[in-house]
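Enquirer: build the 3D model from these lines:
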Amino acid sequence: MTAAEQRSLLDTAVSLPDLFRAVAAARGAAPALRDGERTLSYRELDDLTDRIAARLAAEGVRPGDRVGILLPRSAETQISILAVLKAGAAYVPLDPSYPAERLRFLVRDADIGVVVGDAGHCAAGGLKDVRVLAPEAEETIPPAPPVPLDGSELAYVIYTSGSTGTPKGCMVQHTSVLDLVRGVMSVVDLDTEDRVGLFLPFIFDGSVLQFWLSLAAGATAVVVPARVAQSMPDFLDLLRREAVTLVIQVPTTLRALAHAHEAAGRPPLALRYVLVGGESVELDVVSAFLARCPGTPPEVVNIYGPTEAACVATCRVLTQEDFDGPVPSPIGTALPHLLVEVRGEAMEPVPDGEVGELVIAGSGVAVGYLGRPELTAERFVVLDTPQGPVRYYRTGDLARRLPDGAFAYLGRNDQQVKVRGIRVELGEVETYLRAHPMVREAAATVVDTQAGAQFLTACVVLADQAPEKPEALLRQHMLASLPPFMAPDRYQFVPELPSTDSGKLDRRAVHDMATPRRAPRP
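Expert: Here you go, the predicted model:
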């Protein structure tokens, strides 16, 4: 499959199954999916998912339905995703590690009648009112004919945490994913020889990009087992053994990977691209990692985007100019199918250079939140523009537009806190903390005492061979860089920072870590 053929298949596809079938026909016996010692060719993957799609139809799954997938990381996860999409349904990721109460909520909220997965996992989750199908073909059921799709159908519903504590299901269409892949493929030049590591679990939106980038390129998708993803030395070994050329990381895991790579003696890697997103990029970590990579280092692309914009809205290939420049988190410019702007509190446009909220419009924007019309109306707003009314998603992220048209990410607007009546952006405090050479990781939070006092507290992981009395040195560094009200009042030195299942910083756990434990009353 030539680059021209690859682009033609991607440009003419109207749905995700349409794209996969076209690529599978072109690639045939070439490897599509690898999991340990097991490899499925494109032809085998196409036939197997056709047969499972037929089983789903026989179980009553109809176009437009929502089907749960309850599986651990494995080739069966990707197989099930393709089968559900071929049946014309949308898939809903369900993690076997979720508490039973959360699984029951998701199944009920998404109105799921069929789950592809393991009967034991379903029973353990108390999912009694669903039909369970193992992700296997049945010889007595012939492959189903293709379900006609026009791209407007839902591809998936991924649940994200809600500010009220109730998860919200984000609904994304086939066309949004296709345009996402087209946009990112204009930045990363993948071909049939590439091998894409499936590092992110499928309950997170970045998993959509890693899988469909691989399929669209006619490349090989390499499953990363959960136990390997949780051990950076093991993950590094997999990258070398499987000659992975592209992987998506969050800054926290990239930092851990860089440390593992250094500890292993800087072995050569086949990596051509590292996409990093989900949190504010750590330019010092990226710069050091690239400098220590033997041979030709990979390109590192900083990607930004919420689940509500199909996971990527802007991107920037990081260069030495960024590492030496004044912008702590450059996120680049919008992908071709999206419009990204900075707006004020009343959603008015703000001049270049001023801080405001990022808003996103275009074909990548999600339909909304499943069964949550009020929340959808609050976050997805229609604004008047010179071109007429335009529907935008309000990200809640702060940014400013730079003179060259790119954007600088400044953190969440809900990470903007008040300390003794003065607004403080936690992300900015953390950026300056990490700028000190003796700091490996840092997170800031505000701790309230019983007496009503507030303290800006920094939780810090020190680098190796940190000097004595680090608190005094850090305090001096911060006061030399920031106004006094932005310099932490307290420093707590910890072996590591807590992270969520996706590898992002767990801010609630950071706050708990920074809060002094009170002795019980006698």
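Enquirer: hey, let's count contacts and neighbours off CA atoms from now on
Expert: Noted.
Enquirer: what residue lies at the spatial centre of this protein?
Expert: Nearest to the mean C-alpha position of the chain, by C-alpha atoms, centre = their mean, lies residue 206 at 3.6 Å.
Enquirer: how about it, nearest residue that isn't a chain neighbour?
Expert: Nearest residue to residue 206, sequence neighbours excluded (C-alpha to C-alpha, 6 or more residues apart in numbering): residue 311, at 6.0 Å.
Enquirer: secondary structure element for the one you found, which one?
Expert: Under the criterion DSSP states H and E, no helix or strand holds residue 311.
Enquirer: hmm, who's touching stretch 54-63?
Expert: With C-alpha atoms under 8 Å, 6 or more residues apart in numbering as the test, stretch 54-63 has contacts from 67, 84, 87-89, 114, 133, 137-138, 141-144, 147.
Enquirer: what about 7 Å?
Expert: 87-89, 141-144 (C-alpha atoms under 7 Å, 6 or more residues apart in numbering).
Enquirer: before we move on, what about stretch 138-155?
Expert: Residues contacting stretch 138-155 (C-alpha under 7 Å, 6+ apart): 14-15, 50-51, 53-55, 64, 85-88, 90-91, 171-175.
Enquirer: please give the structure of this sequence too, so both can be compared:
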Amino acid sequence: MTDDDRSTLDMMGLLQVHVTDYPRYSSVIDVFRQVVAANPNRVAVRDASSQLTYLQLDQRSDVLTQWLARRSFAAETLVGVLAARSCDTIVAFIGILKANLAFLPFDVKAPVGRMETILSSLQGRRLHVVLVGPDVLHKQTRNKDAHQAPVAVAPPSATSLAYVMFTSGSTGQPKGVMVEHRNILRLAKLRNVVNCATTMAHMASITFDASTWEIYAALLNGGTLICIDSMVVLDHIALPKVFIQEQVQTMFITPALLKQYLLQCPTVISMLDTLVVGGDRLDPQDMMAARRLTTARIINGYGPTENTGFSTCYSLSEQELYTDRVPIGRALNNSGAYVMDPQQRLVPLGVVGELVVTGDGLARGYIDPQQNSDRFVPVMVGGEKVEGYRTGDNVRYRPVDGQLEFLARKDRQVKVRGQRVEIGEIEHQARSSPDVVDAAVELITLSDCGSRGPELIGFLVMEPSRARDSRQGRGGWTCDGRASAALQLVWARLQSVLPHYMVPSVLLPISNLPLTASGKMDRRRLREMGSAISAQQLVELRMTAKREKRLPTSEAEQRMQKIWSRVLQIEPATIGLDDGFFQLGGNSISAMKVVGEARKMGTNLTVADVFRRHTLAELVNGQDIEVTQIQQEPEQTFLVEPAIKAALFEEIDSGSFDIHSEDVADILPLTSCQEKSLVDSITHGQYANYFYLDTGARLDLSCLERDYFGKLSSTSSSNPFAYKMSMEISINPSAIFASKTYNKSRRPRPRSHLFF
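Expert: Sure, this is the predicted structure:
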């Protein structure tokens, strides 16, 4: 890199860490106690059945701290917390930190084998497990020593261990990331993001590092944390009710959930003040759709667990069009984010390199120190050597403004529904099965079902006596009887040791893995082979057990069969009464779609029903599922008072407009985003709405020109079609009818641009 290149980076502020004042030398507990003193009676945390003020949370956690202190655990002893999101879980976290111990979160839905793998990698550390649930925590702490004199507890410091969170590991062993109190405070005390008036949704699993931001950004700033059940998170009817009831203002979600909320419950997005999206690559169109729904600040957050929650963030601009990708922004305060070559040297603006992060968010390292050497490395920035973490992500500084853009992974790590997954860990577990000689796993988008997103597909070289090659001609696959039992055993093993999002959608027996000319595994060829599979073939390959299929007969069964067919994009005839939704390729996102489709048809179904009753027969025949009808009309409420609505209809019929009241379906208040658009139009005379259409590779320009300009010529300023587009904006009387300056004849003509 030349001196001019370095000077450019320096002038754009890309070589300096933006240092701000925050309690760098305090612990999480120091700051928490300050918040308690300032807000003792404010609600700190609430779940579906209980709530705690800051004072109550402080007192309840003190009880657990004393109970732990009497066990004489050494400082930084790990305490495993097996829990769902709840008030009691927060009590456990705070109580453990007060005792100068560290917690290790376990999801209640994690397979036992996965927990055993994690426990075996603790390097001889002592672990005490706390079960959290209704009354369980109270029973553990309610004993004869509860009323004894308090035990003195040495408080934690800024560099004390706070928690260990495990991520996927390429060698088959998950990596335990050790996070300190200072790391949490650097994230939680970001300026101008969360304050004492904030109501924060707690929707992330406690094993997902996004939960760190949810919990501590709320509690260490005096806000209120709302714990939302995992089934409610996936329920597009129940979730908006919770958000409205609790007046939730701030939320973190993954891109997959954002896409579903935009389709099924946009109310959740529209009522927010701050929306943070992260955990995976974003669809730019989804972010722009969210921007049209709300005036809230929308942030694209990026960061590995090793840098505590978020490393960089980008606030969406109101003007910029995002057609290709959404930047991941710049480093958070008190952190650095640098683009470097393989020797950890800075690269110029616009050049692709690996993202290396530094600063106060950097974790202590992995619990197994041998895993640190190639990830936690010293780097030179501005003539100073600092500790950095190699993220393994290829990025670049955007030439126009220096914002970071994520391009791809350097290694074989992928994101599946927001979760970081090392392909090597899945392959390691597959090879550990006695009938598997070799294994490869790839994340593949099937040729005819791109809307479902990519699927994990496993290719297995089996013992010859157990299976034969499942390929059947060009692009065809089959599975013989010998493979059925062997594959079921492999699948059962993977489900017992891996989280559900890491289990491949299908396992394909293959005689040998393809090789390149240099003798390496030809993964490109594997992806080609996998992408040739159709959605229908994928289902048939999953159904390895040979049994007579029972077909739906009742109206309710056939209706549910059609819903599954549409959501999973497979033939209805493939789906029998004994087939399981998740066996057919369903997941939590598609379960949300099933519930949405069912409710449109009047069937009272919840996401929890889909998870509890796996087969079609169980789902349809479940209690209160088949015959209960959803109340189609909610309890009567008035968004616009009837008297005001009547006056507006009368004004419409007075001749001021080119339509009659009979042509108006309803009059509703403007959303804040719509109101801003209308006010800008009134104030400045013009307001543009942009649409980006991707036509694909083949485009007939003559047809496009003829149809487009033909439509424009037939749409005059007084044409009802053009006017209807404006009238579809919900009407707020104070915004439009009180203003006589709005003139539809001044609307700007459409402008068109064609990009190649």
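Enquirer: the longest strand along the first structure vs the second structure, mean deviation?
Expert: In the first structure, with assignment by DSSP state E, the single longest strand is strand 388-401. By mean C-alpha distance after the TM-score superposition for the first structure, the fitted strand 388-401 of the first structure averages 1.1 Å away from its aligned residues in the second structure.
Enquirer: hang on, the earlier thing: and which of the contacts of stretch 54-63 of the first structure is nearest to residue 498 of the first structure?
Expert: Distance to residue 498 of the first structure across the contacts of stretch 54-63 of the first structure (C-alpha to C-alpha) is lowest for residue 89, with 36.3 Å.
Enquirer: so what does that closest one match up with in the second structure?
Expert: Using TM-score structural alignment as the criterion, residue 89 of the first structure maps onto residue 101 of the second structure.
Enquirer: ok, that match to residue 679 of the second structure distance?
Expert: Distance of residue 101 of the second structure to residue 679 of the second structure, given as C-alpha to C-alpha, to the nearest Å: 55 Å.
Enquirer: ok, those two, which is more surrounded?
Expert: residue 101 (25 against 16; other C-alpha atoms under 10 Å).
Enquirer: so the more buried one touches residue 78, yeah?
Expert: Yes. In this structure, residue 101 of the second structure is within contact of residue 78 by C-alpha atoms under 7 Å, at 6.3 Å.
Enquirer: coming back round to it: buried among the contacts of stretch 54-63 of the first structure? Make that a ChimeraX selection.
Expert: Those of these that count as buried under 16 or more other C-alpha atoms under 10 Å are selected in ChimeraX with:
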select :87,88,89,143,144
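Enquirer: specify which member of the contacts of stretch 54-63 of the first structure is nearest to residue 43 of the first structure.
Expert: Closest to residue 43 of the first structure out of the contacts of stretch 54-63 of the first structure is residue 143 (13.3 Å), distances taken as C-alpha to C-alpha.
Enquirer: skipping adjacent residues, who's closest to that closest one in space?
Expert: Nearest to residue 143 of the first structure is residue 51, by C-alpha to C-alpha, 6+ apart, at 4.4 Å.
Enquirer: picking that back up, I'd like to know which elements the longest strand of the first structure is packed against.
Expert: Strand 388-401 of the first structure is packed against strand 356-362, strand 380-385, strand 407-412, with contacts defined by 3 or more C-alpha pairs under 7 Å, 6 or more residues apart in numbering; DSSP states H and E.
Enquirer: out of those strands, which is closest to residue 212 of the first structure?
Expert: Nearest to residue 212 of the first structure, of all those, is strand 356-362, at 19.8 Å by C-alpha to C-alpha.
Enquirer: what's the matching range in the second structure for the next helix or strand after the closest one?
Expert: Note on strand 356-362 of the first structure: by DSSP H and E, the next helix or strand toward the C-terminus is strand 368-369. Under TM-score structural alignment, the match for strand 368-369 of the first structure in the second structure covers residues 365-366.
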